[in-house]
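[1] Sharing a sequence plus its predicted fold:
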Amino acid sequence: MALKALLWVCAALALFAAVTLWRARAHEARVERHWPPSGRILEVGGHPVHVWEAGEGPPVVLIHGASANLRDFTFSLAQRLARSYRVIALDRPGLGYTPRLGDGGASIAEQAGLLSEAAAQLGAERPILLGHSYGGAVALAWAVHHPERVAALVPLAAASNPWDSPLSLYYKLTSHPWLGPVAVTLITAWVPDRVVENAVAEVFAPQQVPQGYGAHFAPGLTLRRATLRENALQRASINAEIRALHSRYGEIAVPTEILHGDADTTVGLSIHSEPLAGQIPGARLTVLEGIGHMPHHAREGAVAAAVDRAAARAGLR
């Protein structure tokens, strides 16, 4: 009887695993049909990079944050900047439609190398860099490691300095060497897209999510297995990477306009942008009163004005 029960349990587990894999593949196929690439795929050293372009003028490169993709910028800000600039929005490795660089989680330095090559290949050899949140860390790594490939810097609610809080249980699980792949498959298969939409609302707080943002942002793309896994690995390693990078911010010699909301509970102003303003020579910090983690939606005009100031300081205007 015990053997028979064990066989039934094994059969049930095998059936559950098969259904889970089928649901995960079906979910990924559905969301990619619904939200196909909005730009074009550029080959950079043999690696695909998803690029969205618009406008004419001095080049501005937009680098999105964690769990996101370039659609975060193309909801509104990119079109506004395209009135005066050549805007290039890029999907970071493993997110959106830029594939992962490997299985270990791309570092901020590796991402900066790939994206700077992509921009140069597009003829934007010295762009203005605007990086939001995690993307701000990539922009800072770009400015440190490739100073000849940047004209000005606009860190936006950027993760820039080390912090003491531990990694969340969610990221500990999804970045785990062998539990992680299992966990992300279960999430892709069984977690509905509305869970991501609810998480987005928390990131926007205390502001409201703009009408139509959820449909444009493509939350289902975040729930793909490769994206969940890569995002988790990147989040698990970023604090240590920033700890190694932040002592070099004094080497950044380009005009820098920093923006950060004082109501941001995702990336704290006092931990990140306030110290950053003193670490980069000549950097200017604009504190946005009452604004949370998404100032490029809540105070789009202030962000565009910061780009204008950076461009003028760099002699591009």
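    Sure, I can see it.

[2] switch to C-alpha atoms for all contacts and neighbour counts from now on
    Fine.

[3] Quick one: residues contacting Glu53.
    Gly39, Arg86, Val87, Ile88, Ala89 (CA atoms under 8 Å, 6 or more residues apart in numbering).

[4] let's see 10 Å
    Contact analysis of Glu53 by CA atoms under 10 Å, 6 or more residues apart in numbering lists 38-40, 59-61, 74, 78-79, 82, 86-90, 122.

[5] for the stretch 1-150 of the chain, what spans make up the helices?
    Shown for the stretch 1-150 of the chain, the helices assigned by DSSP state H, counting those that start in this stretch span residues 2-34, 71-74, 77-81, 108-121, 134-145.

[6] In addition, the following structure is provided for comparison:
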Amino acid sequence: MLITVVSVIIILVATLYFYNQHKFKKVLLFPPKGNFVNVGDIKLHYISKGDGKPLVFIHGGILTGNDFEKVIDLAAAQGYHAISFDRPGYGYSQRYKDKKMTPIEQAVLIHDALTQLDVQKPIIAGHSWSGTMILAYALLYPDEISGIITLSAAAYKEGYPAANGDAISTIISIPIIGDFILNTLLFPLGKIMAEGMLKATFNPDPISPAYREDTFLFWLRPGQFKANREDVLAFAPAAEEIHCRYKQIKVPMVIVVGEKDPFGVVEQAHRLNRDIPESKLIVIPHIGHMIPQCHPHRVMEAVYELNFLMHK
């Protein structure tokens, strides 16, 4: 009986492992659309379109720089040089395994990448998780940017969904156990998790079928899922470390948030606006979290507002 049980377990684990590997390899059928820049010992993937003043877009905590695909097209058509990065460990970008990848360290990496690309005085826009990252960028390099735009952005520990930790992220971070889960259970269980996340993230807008497919394709890979869970845990300490310095930010800033955003960032947007009195707050009625995907023209309206602040 024991031999039978062990054999069934081994077969089940092997089946799950090879099923997951088959799903993970599907991403190889979709080659990168952009280019790569070497930063230290890793490569970052980025998409670049258009000419003119540089506009840099940083995606949130789930997918890739392609979150801004519609915005990039609009920006390029309006005379901007639009650049969107896959953050470290996401999409086609590599990630250090033995170094911290907090929002602050990722701000340094993006800065180094822009330096390599000779991108000078950009406007930087960050969505969701990357709110704190671009705020860190503004604090680190105040003379090297023209302005910043936060989109549905998290900026404080208070009100962040994982402010006091996250069980899934903690389990995934456990050596051996985490890798076992990532390579056997991630796709079947993660697909259920992804559906719930997509519903909350897109509401009240419909979920894009293409975005759902990309979520299954990219987010449900061991490397990217682990990067995401590491970022979830790294956010609160980084926000706690730098939030008291937000008032030092002097570059023009536009804060954009959807009225129906479910992730607590509406309150955070108001708080950020109070901390940075020179900023402009835009609360858009009737929309939720996925502004770059569902309302790309709103991002360009924020760029227009930022330009107005820059030339006052």
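    Received, thanks. None of the values given here were measured: they were computed from a predicted structure.

[7] Superposed, how do the two chains score by TM?
    Put the two chains on top of each other and the TM-score (TM-score structural alignment, normalised by the length of the second structure) is 0.90; 308 aligned residues with a CA RMSD of 2.3 Å.

[8] coming back round to it: distance to Ala314 of the first structure and mean neighbour count added to the helices of the stretch 1-150 of the first structure, as JSON lines?
    Shown next, in JSON lines, are the helices of the stretch 1-150 of the first structure (distance: least, CA to CA, whole Å; neighbours: other CA atoms under 10 Å):
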{"stretch": "helix 2-34", "distance to Ala314 of the first structure": "39", "mean neighbour count": "13"}
{"stretch": "helix 71-74", "distance to Ala314 of the first structure": "23", "mean neighbour count": "22"}
{"stretch": "helix 77-81", "distance to Ala314 of the first structure": "17", "mean neighbour count": "20"}
{"stretch": "helix 108-121", "distance to Ala314 of the first structure": "18", "mean neighbour count": "20"}
{"stretch": "helix 134-145", "distance to Ala314 of the first structure": "14", "mean neighbour count": "27"}
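
[9] Identify whichever of those helices lies nearest to Glu241 of the first structure.
    helix 108-121 (7.2 Å; CA to CA).

[10] list the contacts for the equivalent of Val6 of the second structure over in the first structure?
    By TM-score structural alignment, Val6 of the second structure lines up with Cys10 in the first structure. When contacts are counted by CA under 10 Å, 6+ apart, Cys10 of the first structure is found next to Lys4, Phe16.

[11] rewinding a little: could you dump the helices of the stretch 1-150 of the first structure into CSV with distance to Gly102 of the first structure added?
    CSV is the format used below for those (distance: least, CA to CA, whole Å):
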stretch, distance to Gly102 of the first structure
helix 2-34, 20
helix 71-74, 23
helix 77-81, 29
helix 108-121, 11
helix 134-145, 17
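
[12] Of the ones you listed, give the one that comes closest to Arg225 of the first structure.
    Comparing those by CA to CA, helix 2-34 comes nearest, at 7.8 Å.

[13] which residues in the second structure does the longest strand along the first structure match up with?
    Counting residues, the longest strand found in the first structure (DSSP state E) is strand 47-54. The aligned range for strand 47-54 of the first structure in the second structure is 42-49, by TM-score structural alignment.

[14] can you pull the buried residues of that stretch?
    Going by neighbour count (16 or more other CA atoms under 10 Å), the buried part of stretch 42-49 of the second structure is Lys43, Leu44, His45, Tyr46, Ile47, Ser48, Lys49.

[15] Val37 is in contact with the first one, correct?
    It refers to Lys43 of the second structure. Yes: the pair Lys43 of the second structure and Val37 passes the contact test of CA atoms under 10 Å, sitting 5.5 Å apart.

[16] how far is stretch 270-288 of the second structure from where the chain is centred?
    From the chain centre to the centre of stretch 270-288 of the second structure is a distance of 20 Å (CA atoms, centre = their mean, to the nearest Å).

[17] ugh, wrong one, I meant stretch 54-61 of the first structure
    For stretch 54-61 of the first structure, the distance to the chain centre is 20 Å (CA atoms, centre = their mean).

[18] How about Arg248 of the first structure: what's its closest non-neighbour residue?
    Excluding the flanking residues, the one nearest Arg248 of the first structure by CA to CA, 6 or more residues apart in numbering is Val144, at 6.9 Å.

[19] Quick check: the aligned residue for that neighbour in the second structure?
    For Val144 of the first structure, the aligned position in the second structure is Leu139, judged by TM-score structural alignment.

[20] Counterpart of Val266 of the second structure over in the first structure?
    Aligned partner of Val266 of the second structure by TM-score structural alignment: Leu269.

[21] which SS state does that match fall under?
    For Leu269 of the first structure, the assignment made with DSSP: H, G, I helix; E, B strand; the rest coil gives coil.
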